[in-house]
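> Let's see this in three dimensions:
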Amino acid sequence: MEKKVKGHDELAAEARNCALCAQYLPHTPNPIFSTAKFAKVLIIGQAPGLKAHESGIAFNDASGDRLRSWLSVSKPTFYNPKLISILPMGFCFPGYKNGADAPPRKECAPTWHQAFLSQIRPELTVYIGRYAQQYYLPEYKNLTDAVYTTFAANAGHVALPHPSGRNNRWLAKNKWFEEESLPMLQHYVSNALQN
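Model (predicted):
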């Protein structure tokens, strides 16, 4: 018997009710993602923070403000899933570890990503942070190498550091990112949204 392929809405509804790792989470599962078929830009981030968990809105914090600035997009554009879809490595807030957000749960991406990626055909994919980079771009030795090289390659995907204030030291050390990479990122995003 041939396995029925789920439509996007059915898949999204199933993912929103996911409780796969409930026993490991500090709160009731609240999967946070925003996708639409044929989105122009796809953001693959890490995992929602506590503010996102409480509001149900991805990047609903200072990190999101910085990310939107980096992308040079408005909030209405950012939160329109037909333009920009958001698919984190972990859909739920993973809690804290050593004073920072814990890593995304490892069950999530293998369970859900391929099904969503088979239906989203973005012009540009943006991998945010080392968890997304290690999972999708393992050929790079570290995040800095991935960021620098993917921008130079202009191959329909780029890696970014996480826009958290915790990365201010990285940004200060790698001035080329803001001086050279961000103008390219804004160009890539603008082109993708216009296609």
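> switch to C-alpha atoms for all contacts and neighbour counts from now on
Fine.
> Can you show me the strands along the protein?
Ranges of strands in the chain, per DSSP state E, are 41-44, 84-86, 96-97, 100-101, 124-128, 157-160.
> Quick one: closest of those to residue 34.
Of all the strands of the chain, strand 84-86 sits nearest to residue 34, with 5.0 Å by Cα to Cα.
> Any idea how many residues pack against the spatially closest residue to residue 162 that is not a sequence neighbour?
Closest residue in space to residue 162, ignoring its immediate chain neighbours: residue 129 at 4.6 Å, by Cα to Cα, 6 or more residues apart in numbering. Counted with other Cα atoms under 10 Å, residues neighbouring residue 129 total 21.
> ok, now which ones touch residue 129?
45-46, 143, 159-162 (Cα atoms under 8 Å, 6 or more residues apart in numbering).
> now do residue 185
70-71, 151.
> Most neighbours among those, please name it.
Counting by other Cα under 10 Å, top hit in these: residue 151 with 21 neighbours.
> Let me know how buried residue 76 is, in neighbour terms.
9.
> before we move on, the earlier item: keep only those of the contacts of residue 185 that are in helices.
The helices, defined by DSSP state H, take in 70-71, 151 from those.
> ok, back up a step: can you redo the contacts of residue 129 as JSON lines with neighbour count and distance to residue 27?
Listed next are the contacts of residue 129 as JSON lines, based on neighbours: other Cα atoms under 10 Å; distance: Cα to Cα, whole Å:
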{"residue": "45", "neighbour count": "27", "distance to residue 27": "20"}
{"residue": "46", "neighbour count": "26", "distance to residue 27": "18"}
{"residue": "143", "neighbour count": "22", "distance to residue 27": "30"}
{"residue": "159", "neighbour count": "27", "distance to residue 27": "30"}
{"residue": "160", "neighbour count": "26", "distance to residue 27": "28"}
{"residue": "161", "neighbour count": "21", "distance to residue 27": "27"}
{"residue": "162", "neighbour count": "22", "distance to residue 27": "23"}
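> one more to put side by side:
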Amino acid sequence: MQQLLQEIAQCTICKAHLLLGPRPVVSAHKKSKIVIIGQAPGTKVHASGIPWDDASGKQLRKWLGVNNKTFYDEAKFAIIPMGFCYPGKGKTGDLPPRPECAPKWHKPLFDELKNVELIILIGMYAQKYYLGEQAKGTLTETVANFHDYLPKFLPLPHPSPRNRFWLTKNPWFEVEVLPELRRRVKELI
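Presented below is the predicted three-dimensional model:
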């Protein structure tokens, strides 16, 4: 696993497309039981090199019901984004994750992760990639039907502060999804 993580840390396959240059951010251990697959690091995470080291990460840890020490324990949580480097700024937010990362690195990572019991899919990119045809037409429908993907996958919206409107519009998320998420995380850690 360490050799693979070192290879990923040195990856430059999409260097020409990265305004801030490559800085892959990934965290995993062969004992990881839960995998969090998000989109791609933002500028703060690009600067620190620490996954989910921003407001979205703070909200995610709250959703999971874990503190920083537990969240960053690689034997408990592997953190594998769809795109490992900051993709750049778009018109309404960050650009989508670079398409090169997941096909190149996810399978080798999962080949090393033999103890995974839950994969948390955060956002549309992760859900479409891993659920394929089973993903519903929208992120909201996919998350609302989270039971369809258990026990292997649990889809979530992105915990970005920008998603406050989505959370307000979908109060069932806090009532139905978060208790199930916290229950499963507590069982596994």
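> before we move on, the earlier item: which one of the ones in helices among the contacts of residue 185 of structure 1 is nearest residue 78 of structure 1?
Nearest to residue 78 of structure 1 among those: residue 71, at 9.0 Å, using Cα to Cα.
> Does that closest one touch residue 186 like I think?
Yes. Contact criterion Cα atoms under 8 Å: residue 71 of structure 1 and residue 186 qualify, at 5.2 Å.
> Please report how far the alignment partner in structure 2 of residue 10 of structure 1 lies from residue 58 of structure 2.
Aligning on TM-score structural alignment places residue 10 of structure 1 opposite residue 3 in structure 2. From residue 3 of structure 2 across to residue 58 of structure 2, the span is 30 Å (Cα to Cα, to the nearest Å).
> who's more crowded, the two?
Neighbour totals were compared for residue 3 of structure 2 and residue 58, and residue 58 leads with 16 against 8 (other Cα under 10 Å).
> Quantify the burial of the residue found closest to that one once you drop the neighbours it is linked to in the chain by counting its neighbouring residues.
Distance criterion Cα to Cα, 6+ apart; nearest residue to residue 58 of structure 2, sequence neighbours excluded, is residue 52 at 7.5 Å. Using other Cα under 10 Å, residue 52 of structure 2 is surrounded by 24 other residues.
> which residues sit in contact with the residue mapped onto residue 52 of structure 2 from structure 1?
With TM-score structural alignment defining the correspondence, residue 52 of structure 2 maps onto residue 59 in structure 1. Taking Cα under 8 Å, 6+ apart as the criterion, residue 59 of structure 1 is in contact with 48-49, 52, 65.
> Just the ones of these in helices?
52, 65.
> among the contacts of residue 59 of structure 1, which recur in structure 2?
Counting by both residues aligned by TM-score structural alignment, their matches' Cα atoms under 8 Å, the members of these that carry over to structure 2 are 48, 52, 65.
> Can you give me the neighbour number for whichever residue in structure 2 pairs up with residue 175 of structure 1?
Under the alignment (TM-score structural alignment), residue 175 of structure 1 pairs with residue 171 of structure 2. Residue 171 of structure 2 has 11 neighbours, counted by other Cα under 10 Å.
> cool, the one 3 residues further on as well?
Look at residue 174 of structure 2: counted by other Cα under 10 Å, it has 13 neighbours.
> The one 5 residues further on now?
Residues near residue 179 of structure 2, counting by other Cα under 10 Å, number 15.
> same check, this time on the one 10 residues further on
Residues contacting residue 189 of structure 2 under the criterion other Cα under 10 Å number 15.
> contacting residues around it?
Going by Cα under 8 Å, 6+ apart, residue 189 of structure 2 touches 33, 76.
> Against residue 49 of structure 2, how distant is it?
Noted for residue 189 of structure 2: a distance of 24 Å to residue 49 of structure 2, by Cα to Cα.
> how about the strands of structure 1, which one is nearest residue 113 of structure 1?
strand 41-44 (9.6 Å).
> How far away from the center of its chain is that closest one?
In terms of Cα atoms, centre = their mean, to the nearest Å, the centre of strand 41-44 of structure 1 is found 6 Å from the chain centre.
> Residue range in structure 2 corresponding to that strand, please.
Counting by TM-score structural alignment, strand 41-44 of structure 1 corresponds to 34-37 in structure 2.
> hmm, back to that, which single one of the contacts of residue 185 of structure 1 is nearest to residue 19 of structure 1?
residue 71 (32.0 Å).
> Now which residue in structure 2 aligns to that closest one?
Checking with TM-score structural alignment, residue 71 of structure 1 has residue 64 as its match.
> any idea how far the residue nearest to its match when sequence neighbours are not counted is from residue 63 of structure 2?
Once flanking residues are discounted, residue 64 of structure 2 sits nearest to residue 182: 5.2 Å by Cα to Cα, 6+ apart. Distance, residue 182 of structure 2 to residue 63 of structure 2, using Cα to Cα: 7 Å.
> All good on my end, thank you.
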